[in-house]
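Visitor: no sequence on hand, only this structure:
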């Protein structure tokens, strides 16, 4: 109480002194506010320090501690919080039974070993990294005592990699019957540190577009992302299918994309699913097909949507027989002819009345490319996926702080279970050891002596 009174009196003295300077125009009002807030943060951190050290002292003096734990040292630690550095002295104990060393205060507070940051700081850094560089993520936290980009990278690689595509929900609703469900998919080309480009996949499921809003937002959209290995990305489509079966009972599913093999595989993987080629890539290949002839791409575009495949085939037949077509133009024509021919049915399905279109290209640009590939930079495999997962986790309504706290509690429970299992195994081994020794000694006696052992065990010696 004396410490609290001293700190309060000192803060009040500084507060009134600076207030008088403001009145005499020797100090700016905003500086007074900043000084007061800084003093308040310092006071709160000191109060927390005093409280924790007093709790540690009381446990140290308790009879339970004296019976089970031996004091080995008193050590100081500094933890970076969102409001400044917190320095606390706590006691280092040894369990007299297991001989294990530990800081009881660290265990109670859930402080991770060898980590200088609290979970709140790590969660804030992950939120900042989702839209800013590593250095900017640090500078956005004004009172943080850590300034190393390597520390940010370690958080992204360790905590960010844990973030799932779907936030944990305590109560899952019953599957909703729906007539039509929409899936849209595309990929971002991300440059990596090994001088290669890999796809960062993006898939999102929604109930359609809200036509009452001028911006036409998606209705109940849920997103999936990751650098999934394999040609068909079955792991990704399994996650999507699990989400659909948990939340919906659709009669029809429309999957839109650019016609990549992994997207078409999703249409085969998901029941009642029809693949439809998005119009963005249709326009792109119609422009490629009209190379050398300005303005013809619009005609090809309408022919493709109308299912006039014979008109398109006749067009390509004429272009390929044209002697004025250059080698590079011929290459573009071959690519366009193959693309439009192989996806003819998926192009025609754009005319279905209950199909709303596809905005996957815009989503890729806004949610992935904006952070991963819009600037010349090389990512690591873990870093790129962690940042992408962080952005999508927030987009799906997940709370990073709550998730990290839940994971920490889960790890603590698992550690307790492991310790309990180890104690059971130790006791079992001890029991088996003495049982085997007694059995061996008992078997070594003569027949008459064994009878004497039996009689002594049953009725007493």
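Guide: Right, received. Where do you want to start? Bear in mind the structure is a predicted one, so any value in this text is a computation, not a measurement.

Visitor: can we go C-alpha only for contacts and neighbour counts from here?
Guide: OK.

Visitor: contacting residues around stretch 92-99?
Guide: For stretch 92-99, contacts defined as C-alpha atoms under 8 Å, 6 or more residues apart in numbering pick out 68-75, 100-104.

Visitor: most surrounded residue in those?
Guide: residue 69 (21 neighbours; other C-alpha atoms under 10 Å).

Visitor: is residue 166 in a helix, a strand, or coil?
Guide: coil (DSSP: H, G, I helix; E, B strand; the rest coil).

Visitor: separation between it and residue 428?
Guide: In this view, residue 166 and residue 428 are 42 Å apart by C-alpha to C-alpha, to the nearest Å.

Visitor: what about these two, which has more around it?
Guide: Higher neighbour count among residue 166 and residue 428: residue 166, with 18 against 11, using other C-alpha under 10 Å.

Visitor: got a list of what that one touches?
Guide: 224, 393, 396, 398.

Visitor: other SSEs contacting the longest helix seen in the chain?
Guide: Ranked by residue count, the top helix of the chain under DSSP state H comes out as helix 400-443. Packing partners of helix 400-443 (3 or more C-alpha pairs under 8 Å, 6 or more residues apart in numbering; DSSP states H and E): helix 119-129, helix 447-459.

Visitor: need the winner for burial among those helices.
Guide: Ranked by mean neighbour count, the helices and strands packed on helix 400-443 are led by helix 119-129 with a mean of 22 (mean count of other C-alpha atoms under 10 Å).

Visitor: and the contacts of it?
Guide: 80-82, 136-138, 140, 152, 155-156, 159-160, 387, 390-391, 400-401, 404-405.

Visitor: hmm, back to that, nearest to residue 322, of the helices and strands packed on helix 400-443?
Guide: Residue 322 sits nearest to helix 119-129 of all the helices and strands packed on helix 400-443, at 53.8 Å, using C-alpha to C-alpha.

Visitor: which elements pack onto whichever helix or strand comes after the closest one?
Guide: Heading C-terminal from helix 119-129, the first helix or strand you meet, by DSSP states H and E, is helix 134-139. Helix 134-139 is packed against helix 119-129, helix 149-158, with contacts defined by 3+ C-alpha pairs under 8 Å, 6+ apart.

Visitor: list the buried residues of helix 134-139.
Guide: 134, 137, 138 (16 or more other C-alpha atoms under 10 Å).

Visitor: okay, now the one to match up with it:
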């Protein structure tokens, strides 16, 4: 099995290759009567170890050759002195890599620089290379758990696949994950015009309250929990049903904790579609005032009350199934006066005053949204699945476990999560914008329907706050 060039001598790598050959020879041998999944897993683990070590050797060889060629180049001899040689250790997707690089000093300015670090775009002092940081950003966008993100990326650093307990020694600390996320360039999406503008556009909207931390001290002193309303809209132009499953075509998710929510939604629609060709914009939701009044901002729009919410209000108002059946028949026949009369009579039969007052609020909810309910009963209305969107997009990542967010961090996480759901390749986005503060350039992500302009980010290093990486390093020697 010849997989190495003569340029990469490594006793440890040769040892791994010998061990891998022995494992594969044992698995292949027909006289071996062991039939087990361990035959496969041991083979994968052995090959993974070779690939990891090969990657480290190849990277070190490339850096050494790069440094030697620059050191011997005519331009270097004219412009720079050789000041020192220093080792640097960084953590890469292949594991821990230590290489020797030359420190140069300018003959005229006397300033020092490291050629290979500058050539590769590696910031000073960072323990984790930009590829690891990009992996952290991409993983957290779907996990939203710094601890889980650190575990997943850490195991990948140790090996492509490993059953050794030492794989946990590379777990990345929460603080390091937080520092990486804090320095991701914020995304301001700009949506290119769709090839086809349909006559009807659909918007579903709902909200979720998320706990905040770090709010003004007088609030904390009073022991009050601070929540912020996260508003979310899902914009799409077609619903496709395949059996019992439905999918939304050309879906765009927009979340915000700031004002001008519907103005921003309108901007997205205007960028995406030819507004003159749109005849109707259907807005669905639970009847909250901020949703029902969206029609004053969104032209050509009509509000529909989600069937789930009015039926839920009906169940909470009338506990008896037969009573609900009668009351719902008046809703279906658009008989508002008769509905109010019959439900008022039924409520008079209640003896619990608190129960009566609660039921009256539900009656008021239904009557106030009567027209929106009637529109939702039209056969062409295909319903509102926003409860599922909120559960998946906001509840699961942000409120399923007891946690609180700083307001600025929450804005950042919402932006990253929305971008990922809208098709942004966060791994490439992170790498493409890594040097943005030094170049003032605009990055265009080559995606079918999107391009992105970037805001400036803070440039900070992330010295590792844990010694786990060192334990992992020694375990591989």
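Guide: The structure has been received and is ready for your questions. Note that the structure is predicted; figures quoted are calculated from it, not measured.

Visitor: out of the buried residues of helix 134-139 of the first structure, which is nearest to residue 310 of the first structure?
Guide: The nearest one, if we look at those relative to residue 310 of the first structure and count by C-alpha to C-alpha, is residue 134, at 54.4 Å.

Visitor: now do the same contact list for whatever residue of the second structure lines up with the closest one.
Guide: Taking TM-score structural alignment, residue 134 of the first structure has residue 146 as its aligned residue in the second structure. Counting by C-alpha under 8 Å, 6+ apart, residue 146 of the second structure touches 140, 173, 174, 177, 178.

Visitor: can you rerun that using 7 Å?
Guide: 140, 174, 177 (C-alpha atoms under 7 Å, 6 or more residues apart in numbering).

Visitor: kindly report the same for residue 275 of the first structure.
Guide: Residues in contact with residue 275 of the first structure (C-alpha under 7 Å, 6+ apart) are 254, 255, 256, 264, 267, 346.

Visitor: rerun that using 10 Å as the cut-off
Guide: By C-alpha atoms under 10 Å, 6 or more residues apart in numbering, the residues touching residue 275 of the first structure are 183-184, 253-259, 263-268, 343, 345-347, 349-350.

Visitor: give me the buried entries from those residues.
Guide: 183-184, 253-259, 263-267, 343, 345-347, 349-350.

Visitor: now, these that are in helices?
Guide: Going by DSSP H, the helices hold 263, 264, 265, 266, 267, 345, 346, 347 from these.

Visitor: average distance between the host helix or strand of residue 414 of the second structure and the first structure?
Guide: Using DSSP H and E, the element containing residue 414 of the second structure is helix 407-421. For helix 407-421 of the second structure, the mean distance to aligned residues of the first structure following superposition is 3.5 Å (mean C-alpha distance after the TM-score superposition for the first structure).

Visitor: would you mark the buried spots in that helix?
Guide: 407, 410-421.

Visitor: now those as CSV including distance to residue 192 of the second structure?
Guide: As requested, the buried residues of helix 407-421 of the second structure are exported to CSV (distance: C-alpha to C-alpha, whole Å):
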residue, distance to residue 192 of the second structure
407, 30
410, 27
411, 24
412, 23
413, 24
414, 21
415, 18
416, 19
417, 20
418, 17
419, 15
420, 17
421, 17
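
Visitor: from the residues you listed, pick the one nearest residue 258 of the second structure.
Guide: residue 411 (8.9 Å).

Visitor: can you show me the strands along the stretch 51-200 of the second structure?
Guide: 80-92, 95-106, 112-114, 187-191, 200-213 (DSSP state E, counting those that start in this stretch).

Visitor: out of those strands, nearest to residue 385 of the second structure?
Guide: strand 200-213 (7.6 Å).

Visitor: that closest one to helix 407-421, inter-axis angle?
Guide: Angle of strand 200-213 of the second structure versus helix 407-421, following axes from the mean of the first three to the mean of the last three C-alpha atoms, to 10 degrees, is 150 degrees.

Visitor: chain center to strand 200-213 of the second structure: distance?
Guide: 17 Å (C-alpha atoms, centre = their mean, to the nearest Å).

Visitor: what stretch of the first structure does that strand fall on?
Guide: Aligned by TM-score structural alignment, strand 200-213 of the second structure falls on residues 180-193 of the first structure.

Visitor: hmm, back to that, gap between the longest helix of the first structure and the chain center?
Guide: That offset, for helix 400-443 of the first structure, works out to 32 Å (C-alpha atoms, centre = their mean).

Visitor: the nearest residue to residue 279 of the second structure once chain neighbours are set aside and residue 292 of the second structure, how far apart?
Guide: Of all residues not flanking residue 279 of the second structure in the chain, residue 199 sits nearest, at 5.0 Å (C-alpha to C-alpha, 6 or more residues apart in numbering). To residue 292 of the second structure, residue 199 of the second structure is 22 Å away according to C-alpha to C-alpha.

Visitor: again, but for residue 246 of the second structure
Guide: From residue 246 of the second structure to residue 292 of the second structure the distance is 25 Å (C-alpha to C-alpha).

Visitor: what of residue 102 of the second structure?
Guide: With C-alpha to C-alpha as the criterion, residue 102 of the second structure and residue 292 of the second structure are 65 Å apart.

Visitor: one more: residue 232 of the second structure?
Guide: Residue 232 of the second structure is 14 Å from residue 292 of the second structure, by C-alpha to C-alpha.

Visitor: and for residue 324 of the second structure?
Guide: 25 Å.

Visitor: same question, residue 309 of the second structure
Guide: Distance from residue 309 of the second structure to residue 292 of the second structure, by C-alpha to C-alpha: 14 Å.

Visitor: which neighbours do those two share?
Guide: With C-alpha under 10 Å, 6+ apart as the test, residue 309 of the second structure and residue 292 both reach 285, 286.

Visitor: picking that back up, let me know the closest of the buried residues of helix 134-139 of the first structure to residue 174 of the first structure.
Guide: Nearest member of those to residue 174 of the first structure, counting by C-alpha to C-alpha, is residue 137, at 39.5 Å.
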